[in-house]
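>>> After the sequence you'll find the predicted model.
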Amino acid sequence: MAGKTAKKQKETKIVYAWEKYPQGKERDKVMKFAESYRKFISENKTERECTSTIYEDAIKNGFVDLEEVIASGKKLEAGSRVIANNMGKGLALFIVGEEPIQNGMNILGAHIDSPRIDLKQVPLYEDALYKTHFAMLDTHYYGGIKKYQWVTLPLALHGVFAKKDGSVVNVSIGDKPGDPVFGISDLLIHLAGSQMSKKATEVITGEKLDILVGSIAKSKEEEEEAKDLVKKNVLAILAETYGIEEDDFLSAEIEVVPAGEARDYGLDRSMIMGYGHDDRVCAYPSYKAMLKIDQPKYTSVCLLVDKEEIGSVGASGMQSRFFENCVAEMIALTGEYSDLYVRRALKNSKALSSDVSAALDPNFPAVMEDKNSAFFGKGLVFNKYTGSRGKSGSNDANAEYVAKVRAIMDNNNVKFQTAELGKVDEGGGGTIAYILGNYNMNVIDSGVAVLNMHAPWEIISKVDLYEAYLGYVAFLKEA
């Protein structure tokens, strides 16, 4: 009888996560969470915007700025919620646990930067060489992109101008109703014989990713010199609308991103097409998971960082001392400080490097090995290792830690799968996992499977997003 029961259970084991959520209230939870995420990535297309939005929401949910806590001299206790802002480009959120911080933390680490195109510091020029008289913005792409994917798309400008007087002007053009959009032109097919014979890496080069922003000349009567009149007209618009002068581009950070909101994808609305799933599809549920934690045994942490797409470098990247410094401050605020306690806290911690994985694409199956691939609808993805070729640059999680994470997911009925990033020798990639691992802590990559990764418009499954959220909550509570 027991054998028949076991056989029946095996036969009814779910294959796809959607089977957990039949039509009705259970599926509504998945769709409601996905809709809140869809709005989030539609409204937050840069690391600065993500930081600002999450910071404001966290304050509303009881988190207190670390600088404010330091200034008050108040001692932190179990259940205290603290948030640290890293230059407006990243965050560290803490919920103090019952155990001393030096006994370890449960960390969800994700990045909030995405591949894009940046403006150069001296970007604005007028192309009058061939009498086109276009105002153009010179650019430098950021992260790994297929450059040809970014032409002939409606694009938006998001970012900040930092002025010499210390003020900062926020700019967002191309996503509000009635806004103009911008774009990168491409050669018409009728004259593209030579272009079409080139390798994909040469069809569009980095210096050909310039943005067309204007074509009306300023009145000659208004100018002493009848030169660059289209450029001068654009500058006049910027001055009138934003108070911006041409030299202010020198201290600006303006990002060129796809214009338009994320959309439901598929007749069944089971997916979301949007810009920046990598890695906001992991950052968002990581933050939301923190809101489900009250008084954890071990201190819960959500770490959201910048610059992952270019190697996690710089002051706002994971390789900076920001997180380590925050941990030191937290220990000092909870009791007696010791550098040894900081080292112990990092070593004793357990982390999920919450980053996306490549979904098997039925149009390109040859680069994947199906037994070890991520699939839409099969839940949260764990990558024991990433890297390239011989696991170069990989964290490669310990087997014992993988077993612990498996147990947490199974005990909480979280649908998950394991995967590699394509076939051996096909390519590869990396995350912040190895940097966390440098602290001697246990860490494994976990995230959501993505189609079209690093393209202007990426695709994810709503149910995988929801399973990631459930998995992150379970990890914070039980790791």
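In hand now; what should we look at? Bear in mind that the values here come from a model prediction, so they are computed numbers and not experimental data.

>>> going forward, measure contacts between C-alpha atoms and count neighbours the same way
OK.

>>> the strands in the stretch 301-450 of the chain, which residues?
350-354, 357-358, 380-383, 387-388, 416-418, 428-429, 442-447, 449-451 (DSSP state E, counting those that start in this stretch).

>>> Of those, which is nearest residue 323?
Counting by Cα to Cα, residue 323 lies closest to strand 350-354 out of those; the figure is 13.2 Å.

>>> Measure how far that closest one is from the centre of its chain, please.
Distance of strand 350-354 from the chain centroid (Cα atoms, centre = their mean, to the nearest Å) equals 15 Å.

>>> what's the answer for stretch 302-314, then?
Distance, stretch centre to chain centre, for stretch 302-314: 9 Å (Cα atoms, centre = their mean).

>>> Alongside the first one, take a look at this:
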Amino acid sequence: MPSPLLPVSPAARERARGLLEFIDASPSPWHVVASAVAMLERAGYRPLDETASWRLAPGDRCYVIRDGSTLAAFRIGQASPVEAGVRLIGAHTDSPGLRVKPRAGEARGDWLRLGVEIYGGPILATFTDRDLGLAGRVALRAPTAPLGVDSRLVRFDGPLLRIPNLAIHLNRKVNEDGLKLDRQAALPPILGAVEEGLPAAEHLTRLLAAQLAVEPADILGFDLNVYDTQPGAFFGPQQEFIADSQLDNLGSSHAALAALLDTDADPPPATSLCLLFDHEEVGSTSAKGADGSFLDDVLERIALGGGLDRADYRRMLARSVLVSADMAHAFHPGHAGAYDDQHRVHLNGGPVIKTNASQRYTTDGLSAGVFQLACERAGVPWQAYVQRTDMACGSTIGPLAASRLGLRSVDVGNPMWAMHSARESAGAADHDAMCRALMEFFRA
């Protein structure tokens, strides 16, 4: 174990509290972007539209959104990007969980349930017996909007749904065999009693219409998350840990935004770019995922909007560096055999540099050195993580983004327990340490 572990200073505690508030305000990828926009606009960042022409000058602070749940925020540096390159930090807005099917209502006996699909790789058992809500966006008729469709965010703040466990008397081996949920039959959460005479599929439409104060007929569709309504919290004898949903990967998203905004008072010469992608948990292959065109489009338009030509753009990329920020697996004392003994990382031990020889993570010796130097300048420790050789490794946006554009890249993240659980946990001091390290990366 690293010694000493980071203390939870008042500044670190305040930073962790800000993270929990960010998460609790952001129960879907669309809410994540809305929360990010609120932070950016308070700091004076202005919106750009992909359909408009961009004219950019040194010092400009801007953001652009694709389809509501992917965002790029950037500050144009005083130095030419041809000579200084761009410093990029990438994270993602989505988290594993349950997504509501288009015709969601189904009657089973006297009870109404909502059909759901599994999004990404959640630990399904952790969603049972929890106070669940719904959040996302709703598509509405809007004759004056492009294509005649507009969208609005929706959120049911209080507990609305539940996936109750089967009593142990009826499932005697649950503790020996583990909880196994039939994904089609047992997973749909219960909404309430069936209302006689109302088709099952219309219950949710009416709920959404009432929540948004619109007519049911105006609702054309929706994209809805099932989410845990329990707010984030500190825990431990010295309140040295935090627990919340979506720490993976809103911890990294919030840290990237904080690093960008915290360098505004003394902007570094290089252009700084923060990218928050949707769809990482399902492979990133979409119009707004890291394997889509958004990263390429934003970088090229920054170059062209600043008067560079195509050759200058490629030179800019050759000088640029990406930090792919996603969370990391902290050592779990109850499952010591799951880790490489030489690469255990610990809560409150500082940011983690993640390496994989098969390029599931993009880190190499040089890019690791770039981040190590950032940690040194920030005065925070760093840790090294490698997966056990006999276990498959996860991946991040790093390999996709780096391979598309030929960027030097390093994969980093903060250590956490219970990744992909409905309730994850992490060290209360680590978030501030990551923010400070990312700030120094932007300043390099």
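Sure thing, it's come through. Keep in mind it's a predicted model, so treat the numbers as computed, not measured.

>>> care to give me the TM-score?
Between these two chains, after superposing, the TM-score reads 0.90 (TM-score structural alignment, normalised by the length of structure 2); 432 aligned residues with a Cα RMSD of 2.4 Å.

>>> Can you say which of the strands of the stretch 301-450 of structure 1 is nearest to residue 133 of structure 1?
Checking those against residue 133 of structure 1 by Cα to Cα gives strand 449-451 as the closest, at 39.2 Å.

>>> Reformat the strands of the stretch 301-450 of structure 1 as JSON lines; add mean neighbour count.
Formatted as JSON lines, these follow (neighbours: other Cα atoms under 10 Å):
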{"stretch": "strand 350-354", "mean neighbour count": "28"}
{"stretch": "strand 357-358", "mean neighbour count": "26"}
{"stretch": "strand 380-383", "mean neighbour count": "28"}
{"stretch": "strand 387-388", "mean neighbour count": "19"}
{"stretch": "strand 416-418", "mean neighbour count": "20"}
{"stretch": "strand 428-429", "mean neighbour count": "18"}
{"stretch": "strand 442-447", "mean neighbour count": "28"}
{"stretch": "strand 449-451", "mean neighbour count": "26"}
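
>>> counterpart of residue 391 of structure 2 in structure 1?
Matched by TM-score structural alignment, residue 391 of structure 2 corresponds to residue 426 in structure 1.

>>> What residue, apart from its backbone neighbours, is nearest that match spatially?
Nearest non-adjacent residue to residue 426 of structure 1, counting by Cα to Cα, 6 or more residues apart in numbering: residue 367, 6.4 Å away.

>>> Quick check: the aligned residue for the one you found in structure 2?
In structure 2, residue 367 of structure 1 lines up with residue 338, judged by TM-score structural alignment.

>>> At which residues are the helices of the stretch 101-250 of structure 1 located?
193-196, 200-203, 229-242 (DSSP state H, counting those that start in this stretch).

>>> Same question for the stretch 251-400 of structure 2.
294-305, 310-318, 365-378, 398-405.

>>> Pipe these into CSV and attach distance to residue 357 of structure 2 and mean neighbour count per row.
Listed next are those as CSV, based on distance: least, Cα to Cα, whole Å; neighbours: other Cα atoms under 10 Å:
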stretch, distance to residue 357 of structure 2, mean neighbour count
helix 294-305, 25, 19
helix 310-318, 23, 17
helix 365-378, 11, 18
helix 398-405, 12, 20
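
>>> how about the ones you listed, which one is nearest residue 212 of structure 2?
Closest approach to residue 212 of structure 2 among the helices of the stretch 251-400 of structure 2 (Cα to Cα): helix 294-305, 30.6 Å.

>>> Could you tell me where that closest one falls in structure 1?
Taken onto structure 1 by TM-score structural alignment, helix 294-305 of structure 2 occupies residues 322-333 there.

>>> tell me the average deviation of that stretch from structure 2 after fitting.
Here the mean offset of stretch 322-333 of structure 1 against structure 2 after fitting is 1.3 Å, by mean Cα distance after the TM-score superposition for structure 1.

>>> on that earlier part again, ok, which of the strands of the stretch 301-450 of structure 1 comes nearest residue 188 of structure 1?
Between the strands of the stretch 301-450 of structure 1, strand 449-451 lies closest to residue 188 of structure 1; by Cα to Cα that is 28.0 Å.

>>> Show me what the next helix or strand after that closest one is packed against.
In the C-terminal direction, the helix or strand that comes right after strand 449-451 of structure 1 (DSSP states H and E) is strand 458-461. Applying 3 or more Cα pairs under 8 Å, 6 or more residues apart in numbering; DSSP states H and E, one finds that strand 458-461 of structure 1 contacts strand 271-274, helix 277-290, strand 449-451.
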